[in-house]
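In: A predicted structure for the sequence below; I have some questions about it.
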Amino acid sequence: MIPACSSVLLSLSCVPTSVFLLTTIPACYNSKLRMDLLQSVSFLLVLLYPGRVTSDSDVVRVRRGELTVLHCWADPGDTLLQVTWKLHLYNSSCVISYKIEENDTETSYSSCSTRMRSDNLSLSISDTDVTDEGTYTCIVINDKRTFSTDKSLQVLAPPSTFLRLTSDGSAECGATGGNPPAEISWIPHSHDINTTVLGEPDRTWSVISTFSSGTINETSVTCVVSHPTFVNPWTGDIRLRGYGLRLDNILRLIIIVIVTILIAGVLYVKLKQQEQKIPGEQINEES
């Protein structure tokens, strides 16, 4: 004979007043049936009424190679039933579910990296890489409501910098393997600067900036590289020895040409004067 149990009415605050759900369950508070039904109903509400589920958002920034720990919010007074992490990465997605049944827990992983582990309300990622960037949605299901938390994970990777001269004498400054892309500027500023940003297969960025030496009146320039992982901007100085004519050399050449023309003109005039003077002297001597 099945014992008679009183019925309970589950009220879900995340559903608007015009939409209600009556679920009659035997009041056996620790039964697996009640827990499974609560979890199923909560998941349906997340899908049907995403705007009514209480939510929170945050941005988490970590360095590449560090341990990342993401936390969900939950009221300590509520009975925790299930925690689910939904990961939306650059070109993949996966789900981690942490289910609590009476005195037992069960964790399931679906297409997630082996570096990821779920423990109660937290998700840990060992040796965090740039490919782990994305949106991490945590859905907490308890006996009263469903709570959703969005975490945007940004992985910072410090770039490697260099400064060198190219074959034509221009200055080339670069920041490779960084995330996000580095910013490169020059001192002094010039309009003849070419900067290229390249995405690498490992989702890092390479920034290459070339300063042409043929259009400025400078013997040296300074490259400045800025990045969120740098306490202070990286700077490097380099002397220009380009094969092109710089402004100071052009001015010297113009002055030399003008002086040469003037000297040649003076010599030409004097020579003409001497040629005109010699015939007159010969006539006087004959007379």
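Out: Cool, the structure landed.
In: could you use CA atoms for every contact and neighbour count after this?
Out: Fine.
In: residue 35 versus the closest residue to residue 80 other than its chain neighbours, what's the distance?
Out: Using Cα to Cα, 6 or more residues apart in numbering and skipping the chain neighbours, the partner closest in space to residue 80 is residue 142 (4.4 Å). Per Cα to Cα, to the nearest Å, residue 142 is found 9 Å from residue 35.
In: which residues do those two both contact?
Out: residue 81 (Cα atoms under 8 Å, 6 or more residues apart in numbering).
In: what is the neighbour count of the residue nearest to residue 80?
Out: As a burial measure, residue 142 scores 21 neighbours (other Cα atoms under 10 Å).
In: same check, this time on residue 46
Out: Residue 46 has 18 nearby residues by other Cα under 10 Å.
In: looks to me like it is in a strand.
Out: No. Looking at residue 46 with DSSP: H, G, I helix; E, B strand; the rest coil, it is helix, so not inside a strand.
In: separation between it and residue 40?
Out: 10 Å.
In: also residue 247?
Out: 77 Å.
In: same deal with residue 48?
Out: Distance from residue 48 to residue 40, by Cα to Cα: 12 Å.
In: and for residue 236?
Out: Distance from residue 236 to residue 40, by Cα to Cα: 60 Å.
In: also residue 116?
Out: 25 Å.
In: which one's more surrounded, the two?
Out: Counted by other Cα under 10 Å, residue 116 and residue 40 do not tie: residue 116 has more neighbours, with 17 against 12.
In: who's in contact with that one?
Out: Per Cα under 8 Å, 6+ apart, neighbours of residue 116: 123-126.
In: structure two is appended below for comparative analysis:
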Amino acid sequence: MLCTWKTSDLQLLLILTVFLVAERISARVEDPISNSTQQMGKNNDSLALSMVGKQNDSKRLAEVNSSQPVRVDTKIVLSCHPIPTSVLVTWEIILRDKPLCTKAYRSDNNVTKEVNCTDKRITWAFRPDQNSSLLIDPVAITHDGYYRCLKATPDGNFHRGYNLQVLVAPEVTLFRSNNGTAVCKAVAGKPAARISWIPEGYCVPKQEIWGNGTVTVWSTCHWADSNVSTVSCSVSHPTGIRNLTIELSQGAPKSDGISMPHVILFIFIILIMLAIVGSIWLLKISGCRKCKLKKIEGTPVEEDEMQPYASYTEKKNPLYDTLKTVKTSQVLQSEVDGTDLHTF
């Protein structure tokens, strides 16, 4: 009985050992599979993230917007997305208080079309089949708005937009008012200009907005310090910076050009030169008149030249006198002969 129990115990231990070994082997086999599955999951996640990133990049490339400032009375060329092959090119122009203007070109049938586009200053810059850029010439204040180019290609749709901002330089003036304050004014600028003073004083800024979008700003300043004799006004604008200076005691503004004393000196020099030239001219005229009078007094006048016909009649002609004498003697002879005949 004891031997039989021992044999059965050994068999049970052997069976348990086999099961334990089999379980350990199966566990070792499953671990690489699960590890590979997790690695594949991580790879898929990174691939998905990279695909999403690429899609976002392509979206950013497809839709490009930029701000484009341009001065009034100039010209500008707005380019479309640089895609060589496109089936359809469309420009959408959104202006203030105007309907949407659309300019389109189809390359498959080489046809252009316009809808609600009445401004002749906005045209294709070149042939649309060669270059799809847009030309604005000349730029006006009314061209402020949004311009978008849409290109349909086999690879997708691409957009490029421009926020066009038309700049108008203001007319800057600086003058002194009656109450002793200085006024700096920037008229009809777009956008509004900014005014600053040197030295700083007690200033009151004001502005006025016009219907065409331009703005007039002015600043009135006074200085409590009586030692301030000269002040400067600086007007900042996207088109440039203007600086003007004025003397509070005289009120004559000075710009970046010629000062007033220089102008007065220049005028004085011109007057002196004119006086010198005029004196020389008068002396020359009076000298010529004196010379002519001397020549006239020194030349004798002959009586025959003054009275040619009278001298001709007074002179004796011998030939004429001889003929007259002959004729007289002949007449007397004929009268004597006639008397004799009557006598006989």
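Out: Perfect, I can see it now. Just so you know, these numbers come straight off a predicted model, no measurement behind them.
In: just to revisit the earlier point, same check for the contacts of residue 116 of the first structure, but in the second structure.
Out: Mapping these onto the second structure (both residues aligned by TM-score structural alignment, their matches' Cα atoms under 8 Å) leaves 123-126 still in contact.
In: just checking, which of those residues belong to strands?
Out: The strands, defined by DSSP state E, take in 123-125 from these.
In: in the stretch 151-287 of the first structure, which spans are strands?
Out: 160-165, 171-178, 183-187, 193-199, 205-211, 220-226, 234-239 (DSSP state E, counting those that start in this stretch).
In: the fourth one packs against which elements?
Out: Contact here means 3 or more Cα pairs under 8 Å, 6 or more residues apart in numbering; DSSP states H and E; on that basis strand 193-199 of the first structure packs against strand 205-211.
In: which elements pack onto the strand it packs on?
Out: Strand 205-211 of the first structure packs on strand 171-178, strand 183-187, strand 193-199, going by 3+ Cα pairs under 8 Å, 6+ apart.
In: what range in the second structure matches it?
Out: Aligned by TM-score structural alignment, strand 205-211 of the first structure falls on residues 215-221 of the second structure.
In: for the one residue sitting closest to the centre of the second structure, give its distance to residue 144 of the second structure.
Out: When Cα atoms, centre = their mean is applied to the second structure, the residue found nearest the centroid is residue 74 (4.8 Å). Distance, residue 74 of the second structure to residue 144 of the second structure, using Cα to Cα: 13 Å.
In: ok, residue 203 of the second structure next?
Out: 33 Å.
In: and for residue 294 of the second structure?
Out: 83 Å.
In: higher neighbour count, the two?
Out: Higher neighbour count among residue 294 of the second structure and residue 144: residue 144, with 19 against 10, using other Cα under 10 Å.
In: hang on, the more buried one packs against residue 95?
Out: Yes. Using Cα atoms under 8 Å, residue 144 of the second structure is in contact with residue 95, at 6.4 Å.
In: burial of the aligned partner of residue 204 of the second structure in the first structure, as a residue count?
Out: Residue 204 of the second structure maps onto residue 194 in the first structure when the alignment is built from TM-score structural alignment. Residues within reach of residue 194 of the first structure, counting by other Cα under 10 Å, total 11.
In: check the one 10 residues further on too.
Out: A count of neighbours around residue 204 of the first structure, defined by other Cα under 10 Å, yields 20.
In: list the residues that contact it.
Out: Residue 204 of the first structure neighbours (Cα under 8 Å, 6+ apart): 130, 157, 176-181.
In: could you do residue 182 of the second structure as well?
Out: 174-176, 220-222, 248.
In: so which of these persist in the first structure?
Out: Counting by both residues aligned by TM-score structural alignment, their matches' Cα under 8 Å, the contacts of residue 182 of the second structure still in contact in the first structure are 174-176, 220-222, 248.
In: my guess is residue 93 of the first structure contacts residue 113. True?
Out: No. Applying Cα under 8 Å as the test, residue 93 of the first structure and residue 113 come out as separate, 10.3 Å apart.
In: which residue of those two possesses the greater neighbour count?
Out: residue 93 (15 against 12).
In: contacts for stretch 305-315 of the second structure next, please.
Out: Residues contacting stretch 305-315 of the second structure (Cα under 8 Å, 6+ apart): residue 304.
In: what's it aligned against in the first structure?
Out: Going by TM-score structural alignment: stretch 305-315 of the second structure matches no residues.
In: distance from that stretch to the middle of the chain?
Out: Relative to the mean C-alpha coordinate of its chain, stretch 305-315 of the second structure is positioned 86 Å out (Cα atoms, centre = their mean, to the nearest Å).
In: flag every buried residue along that stretch.
Out: Residues of stretch 305-315 of the second structure classed as buried by neighbour count (16 or more other Cα atoms under 10 Å): none.
In: residue 33 of the first structure matches what in the second structure?
Out: So, by TM-score structural alignment, residue 33 of the first structure is left unmatched.
In: A strand includes residue 33 of the first structure, no?
Out: No. Counting by three-state DSSP, residue 33 of the first structure falls outside a strand, being helix.
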